[in-house]
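Peer 1: Here is my input, please return the structure:
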Amino acid sequence: MDHSHEHLPTTEAAVAALRVLAARYAREIEVTHDIGADQTSRRSAAGIGAVTDPDGSLPHEAYAEFGGVPRVSVRLYPEDDALIEVEGIECHDIRRDDVPAFLRSVFDGLAHVRARRFPPGYRLVVPLPGDRAHKEYVPMTLLTPWLSSRVR
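Peer 2: I've put the predicted structure just below:
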């Protein structure tokens, strides 16, 4: 069985979904692709100097940046997870399948920042399907105007 393109359709499909979202929310989108283990930012499976994964496939990573406010970028990893950055706040380990829902929550204004009095602190809360939510700590120094406007 030939697995040489195993990762490509998934990353391509994910990128296509990001382009659809960008169009729906009238946001500009810029996408860059890194293909091959020597190009991608993290490889657990491939050895140093290896260009393919042990199964012979080329790892494919993509980075997408959306225009407008809030500032949002998405890095799709070959391992089927993603890093989404919202106004400089890094949200790690987002399942690739959750990426479109995560972005819709942000662009639809459902994402908010929860303030805690004691100990003082902020968390970015992004609702996901199935009564789940991604929560990420927000240092006070990183509270941008957009994040501040989302504080509840």
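
Peer 1: C-alpha only now, for contacts and for neighbours.
Peer 2: Fine.

Peer 1: start to end distance for stretch 17-34?
Peer 2: Terminal residues of stretch 17-34 lie 18 Å apart, using CA to CA, to the nearest Å.

Peer 1: Could you list the buried residues of it?
Peer 2: Using 16 or more other CA atoms under 10 Å as the test for burial, stretch 17-34 gives 18-19, 21-22, 27, 29, 33-34.

Peer 1: again, but for stretch 70-84
Peer 2: For stretch 70-84, a neighbour-count test (16+ other CA under 10 Å) marks 70, 72-84 as buried.

Peer 1: Just the closest of those to residue 108, please.
Peer 2: Residue 108 lies nearest to residue 70 out of the buried residues of stretch 70-84, by CA to CA, at 11.1 Å.

Peer 1: One more, so I can put them side by side:
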Amino acid sequence: MTYPSLPTTESAVAAIRAVAAEYRLAVAVTDDIGADQTSRRSSAPLFAVADPDGSLPHEAFVELGGSPAVTVRLFSDDDATITVDGVEFHDVPRGAVPAFLTSVYSGLAFVQGRFFPPGYRLYVPLPGDETYKERILGVSLTPWLSGRVR
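Peer 2: Have a look, this model is predicted:
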């Protein structure tokens, strides 16, 4: 599936703010700018701010208020990690983040349980027949997750 282009971390944060405004959610954003500050630049030389190509890497950590508890970690590599009530979805394309959040807040996300192997999975369907799914670790479900069991 092709998603709208979000070429920068700042444009992705703006798109997340738009989704939060649509669902009346509080937003808190923490920015990490520079090779010495970003998490995926551990190989950067000491006190180096820019990448070797001269670009300035930018990451952001976004916390959305309300239920479920959602955080988004936007990386400068065009991907993100989204955590929904403790369930982590890694390597979500940056352009898919607004659709992912809309799916969660509009009620499309659901939980399915299995008898064998035992456990639950959180499914987040996106437009275009793409679905993200992750195992729910732990024995008990949060109230929001248990309200989404099918």
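
Peer 1: Need the TM-score between these chains.
Peer 2: Here the TM-score for the pair of chains, by TM-score structural alignment, normalised by the length of the second structure, is 0.90; 144 aligned residues with a CA RMSD of 1.6 Å.

Peer 1: circling back: got the buried residues of stretch 17-34 of the first structure as TSV, with distance to residue 58 of the first structure and secondary structure columns?
Peer 2: Below are the buried residues of stretch 17-34 of the first structure laid out as TSV (distance: CA to CA, whole Å; DSSP: H, G, I helix; E, B strand; the rest coil):
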residue	distance to residue 58 of the first structure	secondary structure
18	22	helix
19	23	helix
21	27	helix
22	27	helix
27	30	coil
29	24	strand
33	12	strand
34	10	strand
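
Peer 1: Now distance to residue 89 of the first structure too, for those, in a markdown table please.
Peer 2: Output for those, formatted as a markdown table (distance: CA to CA, whole Å):
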| residue | distance to residue 89 of the first structure |
| --- | --- |
| 18 | 19 |
| 19 | 22 |
| 21 | 20 |
| 22 | 20 |
| 27 | 19 |
| 29 | 19 |
| 33 | 22 |
| 34 | 23 |
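
Peer 1: that older thread, Serialize the buried residues of stretch 70-84 of the first structure to a markdown table and add fields for distance to residue 9 of the first structure and secondary structure.
Peer 2: Output for those, formatted as a markdown table (distance: CA to CA, whole Å; three-state DSSP):
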| residue | distance to residue 9 of the first structure | secondary structure |
| --- | --- | --- |
| 70 | 29 | coil |
| 72 | 23 | strand |
| 73 | 20 | strand |
| 74 | 17 | strand |
| 75 | 16 | strand |
| 76 | 12 | strand |
| 77 | 13 | coil |
| 78 | 11 | coil |
| 79 | 13 | coil |
| 80 | 11 | coil |
| 81 | 14 | strand |
| 82 | 16 | strand |
| 83 | 19 | strand |
| 84 | 20 | strand |
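
Peer 1: Can you tell me which of those residues lies closest to residue 50 of the first structure?
Peer 2: Within the buried residues of stretch 70-84 of the first structure, the smallest distance to residue 50 of the first structure is 14.8 Å, found for residue 78 (CA to CA).

Peer 1: List the contacts of that closest one.
Peer 2: 7, 11, 59-61 (CA atoms under 8 Å, 6 or more residues apart in numbering).

Peer 1: what do you get for residue 87 of the second structure?
Peer 2: Going by CA under 8 Å, 6+ apart, residue 87 of the second structure touches 122, 134-137.

Peer 1: cool, residue 29 of the first structure as well?
Peer 2: Residues near residue 29 of the first structure by CA under 8 Å, 6+ apart: 19, 22, 64-67.

Peer 1: what does residue 32 of the second structure give?
Peer 2: Residues in contact with residue 32 of the second structure (CA under 8 Å, 6+ apart) are 38, 58-60.
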